[in-house]
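coords below, sequence missing:
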């Protein structure tokens, strides 16, 4: 598969519609550490990335594309080093905590927030490597290492 310097390299990239692309770029950089890779116009669209290789696009509102309203059609799960610190940064920048931090039997510490653009994020910190069978899950197909 060819790569293109003008397009994201990840195979799956969420595109989040926001009312203010430049504000979203700044917020996602300040709170989550995203870096802007490609800017398409001042307010049209931006491609962001993390050192881990995760990528995200923020895009302007336009016909057929709007910011989320009541209810959720999606959440974005983001792996972080320190969930408590990330939640604190997000709240300091105006995010709303939807689900408080909780340590789960499957080895993750998680919280859910609504960012200031009304997108919901699940922030997850791995505490321990746990086989799905240890907490009632089932391994169907093993992931590649």
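Done, it's in. Just so it is clear, the model here is predicted, and its values are computed rather than measured.

make it CA atoms for all contacts and neighbour counts henceforth
OK.

where exactly do the helices run in this structure?
Secondary structure of the chain (DSSP state H): helices located at 21-32, 83-92.

Dump those helices into a markdown table; add mean neighbour count and distance to residue 43 as well.
As requested, the helices of the chain are arranged in a markdown table below (neighbours: other C-alpha atoms under 10 Å; distance: least, C-alpha to C-alpha, whole Å):
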| stretch | mean neighbour count | distance to residue 43 |
| --- | --- | --- |
| helix 21-32 | 18 | 5 |
| helix 83-92 | 17 | 23 |
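
this is the comparison structure:
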């Protein structure tokens, strides 16, 4: 088991997963608009059943076509996702999103907890917040 060292910023080890009506549309948006890198897409009868995209600075997302199904414990309604993407340069990602014509739902701003962040909505309604906040350092277990 990997643990966070006290005082260290947490490493990105959680992958956000969600369902789409049109995964290809969302994948293309994530690559073009935010800068994700598509690593794999598995299809079945023309549908993307599983795709993985890496964030160049660490972590990634998994997605696939489909909605809520009684026999799928992982299914959520398409367009209901919310993800936070950590970057060293939110200004550059913001400018990239603007240039790609993204729907900005929260303008670039600074927070009282040290983030420099914005949010954009993808073509299916999922909201992608991008910022520089890497999370609070892990507590020292010895104190």
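That came through, no problem. For clarity, every value in this text was computed on a predicted model and none was experimentally measured.

Quick check: TM-score for this pair?
Here the superposed chains carry a TM-score of 0.67, computed using TM-score structural alignment, normalised by the length of structure 2; 121 aligned residues with a C-alpha RMSD of 2.9 Å.

Please produce CSV containing the helices of structure 1, extended by distance to residue 107 of structure 1.
Formatted as CSV, those follow (distance: least, C-alpha to C-alpha, whole Å):
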stretch, distance to residue 107 of structure 1
helix 21-32, 21
helix 83-92, 13
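
can you tell which of those is closest to residue 45 of structure 1?
Nearest to residue 45 of structure 1, of all the helices of structure 1, is helix 21-32, at 6.4 Å by C-alpha to C-alpha.

In structure 2, point out the residues matching that closest one.
Matched against structure 2 by TM-score structural alignment, helix 21-32 of structure 1 falls on residues 23-34.

First-to-last residue distance for the matching stretch?
For stretch 23-34 of structure 2, the first-to-last residue distance is 16 Å (C-alpha to C-alpha, to the nearest Å).

Next up, the contacts around the residue nearest the centre of structure 2.
Nearest residue to the geometric centre of structure 2 (C-alpha atoms, centre = their mean): residue 83, 4.4 Å. Residues near residue 83 of structure 2 by C-alpha atoms under 8 Å, 6 or more residues apart in numbering: 16, 127-129.

hmm, back to that, minimum distance to residue 65 of structure 1: which of the helices of structure 1 has it?
Using C-alpha to C-alpha, the helices of structure 1 put helix 21-32 closest to residue 65 of structure 1, at 13.5 Å.

who touches the closest one?
Where contact means C-alpha under 8 Å, 6+ apart, the residues beyond helix 21-32 of structure 1 that reach it are 18, 34-36, 42-46, 48, 58-60, 86, 89-90, 93, 117.

mean deviation of that helix from structure 2?
For helix 21-32 of structure 1, the mean deviation from structure 2 after alignment is 1.6 Å (mean C-alpha distance after the TM-score superposition for structure 1).

and the contacts of helix 21-32 of structure 1, which are buried?
18, 34-36, 43-46, 48, 58-60, 86, 90, 117 (16 or more other C-alpha atoms under 10 Å).

And the strands in structure 2?
16-20, 37-44, 47-54, 60-65, 82-86, 103-110, 116-121, 127-131 (DSSP state E).

Out of those strands, which gets nearest to residue 140 of structure 2?
Evaluated over the strands of structure 2, closeness to residue 140 of structure 2 peaks at strand 82-86, with 23.4 Å, by C-alpha to C-alpha.

how about that closest one, aligned to which bit of structure 1?
With TM-score structural alignment applied, strand 82-86 of structure 2 matches the range 75-79 in structure 1.

how about that stretch: buried residues?
Here stretch 75-79 of structure 1 shows residue 79 as buried, counting by 16+ other C-alpha under 10 Å.

from the middle of its chain, how far away would it be?
4 Å (C-alpha atoms, centre = their mean, to the nearest Å).

Same check on stretch 63-72 of structure 2?
Offset of stretch 63-72 of structure 2 from its chain centre (C-alpha atoms, centre = their mean): 19 Å.
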